[in-house]
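Visitor: Have a look at this fold, sequence not included:
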């Protein structure tokens, strides 16, 4: 499959780009926010396109056109305010779903956040606006016509991945290397057991492929 990766310049996104470049099953088209980011990717042999989640649905649709699947790893980042969280993590995500539907791209894999489906778990969270955005973006994806997978990772680590994870509907809070989140995203693309499913993801003892098949 040709995969449009939204958020290719992010920390998870960079791992996904590398994995898709190395893949024998998939190719990647990286969506980034500005030309400087695009040029860095192109110098590495990566097909890249500039498009902004704060732009129009039509603009995002043009970025997706010609692809077979979308992976969404974008985020407003921890240094922005609730306004950007609303515009990127919620409205931008929903616009990308609408864009995928507009050009007939059915497969959509979303990075969410652990327990985003459970309001009670983050009622006093310091990142509550982010959790609210993820909660409603996920609900919009579930209500869409897309063949979705929603992956809700725990605390993100920059250490090397192990290739082993734990998945489930309501896991206890935990952490996971970003590299293993990326591997899970790429593995999920063709794993039918993840179709129309959402689940929490933390580090564990089960190989990624086996864990996804066990859902």
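Guide: That came in fine, so what should we check first? Everything numeric in this text was worked out from a predicted model, so none of it was measured. Numbering: from 1, shown residues only.

Visitor: going forward, measure contacts and count neighbours with C-alpha atoms only.
Guide: Will do.

Visitor: quick one: which helix or strand includes residue 70?
Guide: Per DSSP states H and E: residue 70 is located in strand 69-72.

Visitor: That strand - contacts with which helices or strands?
Guide: Judged by 3 or more C-alpha pairs under 8 Å, 6 or more residues apart in numbering; DSSP states H and E, strand 69-72 is in contact with strand 2-6, strand 107-111.

Visitor: As JSON lines, these with mean neighbour count and distance to residue 58 would be great.
Guide: Output for the helices and strands packed on strand 69-72, formatted as JSON lines (neighbours: other C-alpha atoms under 10 Å; distance: least, C-alpha to C-alpha, whole Å):
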{"stretch": "strand 2-6", "mean neighbour count": "25", "distance to residue 58": "15"}
{"stretch": "strand 107-111", "mean neighbour count": "24", "distance to residue 58": "17"}
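
Visitor: show me what contacts the nearest residue to residue 193 once chain neighbours are set aside?
Guide: Counting by C-alpha to C-alpha, 6 or more residues apart in numbering, residue 193 lies nearest to residue 213, which is 5.8 Å off, once chain neighbours are set aside. Contacts of residue 213 were listed using C-alpha atoms under 8 Å, 6 or more residues apart in numbering, and they are 191, 193, 194.

Visitor: Downstream of the helix or strand hosting residue 142, the next helix or strand is which one?
Guide: According to DSSP H and E, residue 142 maps onto helix 128-143. Counting by DSSP H and E, the next helix or strand C-terminal to helix 128-143 is strand 147-153.

Visitor: As a check, name the ranges of all helices in the protein.
Guide: 11-22, 35-43, 57-64, 82-84, 93-102, 128-143, 178-188, 208-213 (DSSP state H).

Visitor: Using TSV, lay out those together with distance to residue 120.
Guide: Shown next, in TSV, are these (distance: least, C-alpha to C-alpha, whole Å):
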stretch	distance to residue 120
helix 11-22	27
helix 35-43	38
helix 57-64	32
helix 82-84	20
helix 93-102	23
helix 128-143	11
helix 178-188	25
helix 208-213	26
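
Visitor: Relative to residue 115, which of those helices is closest?
Guide: Closest approach to residue 115 among these (C-alpha to C-alpha): helix 128-143, 8.4 Å.

Visitor: another structure for you, compare them:
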């Protein structure tokens, strides 16, 4: 059996204190490579041995071939996408958006019965059991993954931003140094040689979008929130958008912000 795309998800929930909205710590990867077994689920998810506080329940899509150009990659539409953590609040939205774009989806979940009851009925959707734990980045390197999208969080580099006293930064790092571990994961991905996009959203909201997406370079935003729907939209768009390659972006939503195409927003961020 062959799989065109893999999608792994990771959700670690923490609450910001005071007036701050809930902030979900996620690691999501999207990896390009053509012909890899479609959507399976990952059952036993353990803490990464390389990054002790970061669980890689991530989202990966990979397209095979080592010489595909950016234009070719953009035009090729994957037949299958694997989404692990598909019953999570953001993962479910990703599945729905992928199905709406006519992707074939294999939704990975710890509880298959829960997935069947919570995910939409769709001919292109297959729900499967998780099949184990992997060291995500190392596994991607070994199988020749070419494209990796990581959904991280704003404030991961809070210390360098002068945000050591930010309540969210303090609280999140009380639990296993979550943000510090995520920053190390980002650095490792950058050194891996894989074509990456790192997305750092603000505090996650369950409600529909109430504003337009604001996209900034890394280490710019230290507050703000965004709808999970918009995070899913950005992640899915980044899959086949060359303007997002080798970039770290931070996103929140603001009512006063003008609505702009995601491609233009990605283009406005420089590679480092």
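Guide: Thanks, I have the structure now. None of the values given here were measured: they were computed from a predicted structure.

Visitor: before we move on, back to that, so which elements touch the helix holding residue 142 of structure 1?
Guide: Packing partners of helix 128-143 of structure 1 (3+ C-alpha pairs under 8 Å, 6+ apart): helix 93-102, strand 147-153.

Visitor: how about those, which one is nearest residue 112 of structure 1?
Guide: Closest approach to residue 112 of structure 1 among these (C-alpha to C-alpha): strand 147-153, 4.6 Å.

Visitor: what range in structure 2 matches that closest one?
Guide: Mapped onto structure 2 using TM-score structural alignment, strand 147-153 of structure 1 spans residues 195-201.

Visitor: That stretch vs structure 1, average offset?
Guide: Stretch 195-201 of structure 2 differs from its equivalent in structure 1 by a mean of 0.7 Å after superposition (mean C-alpha distance after the TM-score superposition for structure 1).

Visitor: Tell me which residues are up against that stretch.
Guide: 146-154, 186, 189-190, 225-226, 231, 235, 238, 244-252.

Visitor: how about that stretch: buried residues?
Guide: 195, 196, 197, 198, 199, 200, 201 (16 or more other C-alpha atoms under 10 Å).

Visitor: Let's have the helices and strands packed on strand 69-72 of structure 1 in JSON lines, adding distance to residue 70 of structure 1.
Guide: Shown next, in JSON lines, are these (distance: least, C-alpha to C-alpha, whole Å):
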{"stretch": "strand 2-6", "distance to residue 70 of structure 1": "5"}
{"stretch": "strand 107-111", "distance to residue 70 of structure 1": "5"}
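
Visitor: Identify the residue of structure 2 aligned to residue 105 of structure 1.
Guide: Counting by TM-score structural alignment, residue 105 of structure 1 corresponds to residue 145 in structure 2.

Visitor: what about its match, neighbour count?
Guide: Per other C-alpha atoms under 10 Å, the neighbour tally for residue 145 of structure 2 reads 26.

Visitor: now it: how far from residue 139 of structure 2?
Guide: Per C-alpha to C-alpha, to the nearest Å, residue 145 of structure 2 is found 9 Å from residue 139 of structure 2.

Visitor: Does residue 234 of structure 2 touch residue 265 like I think?
Guide: No: judged on C-alpha atoms under 8 Å, residue 234 of structure 2 makes no contact with residue 265 at a distance of 10.1 Å.

Visitor: Neighbour count: the two, which is higher?
Guide: For the pair residue 234 of structure 2 and residue 265, the greater number of neighbours falls to residue 234 (21 against 17), based on other C-alpha under 10 Å.

Visitor: Translate that one into the numbering of structure 1.
Guide: In structure 1, the residue paired with residue 234 of structure 2 is residue 184, using TM-score structural alignment.

Visitor: Contacts only, for the aligned residue in structure 1 for residue 215 of structure 2.
Guide: Taking TM-score structural alignment, the alignment pairs residue 215 of structure 2 with residue 167 from structure 1. By C-alpha under 8 Å, 6+ apart, the contact list for residue 167 of structure 1 reads 199, 200, 201, 202, 211, 212, 215.

Visitor: Quick one: map residue 123 of structure 1 onto structure 2.
Guide: Matched by TM-score structural alignment, residue 123 of structure 1 corresponds to residue 164 in structure 2.

Visitor: burial measure for that match, as a count.
Guide: Using other C-alpha under 10 Å, residue 164 of structure 2 is surrounded by 14 other residues.

Visitor: Surely it and residue 155 touch.
Guide: No: Residue 164 of structure 2 lies out of contact with residue 155 (C-alpha under 8 Å); the separation is 9.5 Å.

Visitor: how much space is there between residue 36 of structure 1 and residue 48 of structure 1?
Guide: 11 Å.

Visitor: I'd like to know which of the contacts of residue 167 of structure 1 is nearest to residue 27 of structure 1.
Guide: Closest to residue 27 of structure 1, out of all of these and judged by C-alpha to C-alpha, is residue 212, at 21.5 Å.

Visitor: Structure 2: which residue goes with the closest one?
Guide: Using TM-score structural alignment, the equivalent of residue 212 of structure 1 in structure 2 is residue 266.

Visitor: dump the residue contacts of that match.
Guide: Going by C-alpha under 8 Å, 6+ apart, the list of residues near residue 266 of structure 2 reads 215, 243, 244, 249.

Visitor: Burial check on the equivalent of the second one over in structure 1, number of neighbours?
Guide: Alignment note: residue 243 of structure 2 maps to residue 193 in structure 1; criterion TM-score structural alignment. Neighbourhood size, residue 193 of structure 1 [other C-alpha under 10 Å]: 13.

Visitor: Residue 193 of structure 1 contacts residue 210, correct?
Guide: No: in this structure, residue 193 of structure 1 is not within contact of residue 210 by C-alpha under 8 Å, at 10.7 Å.
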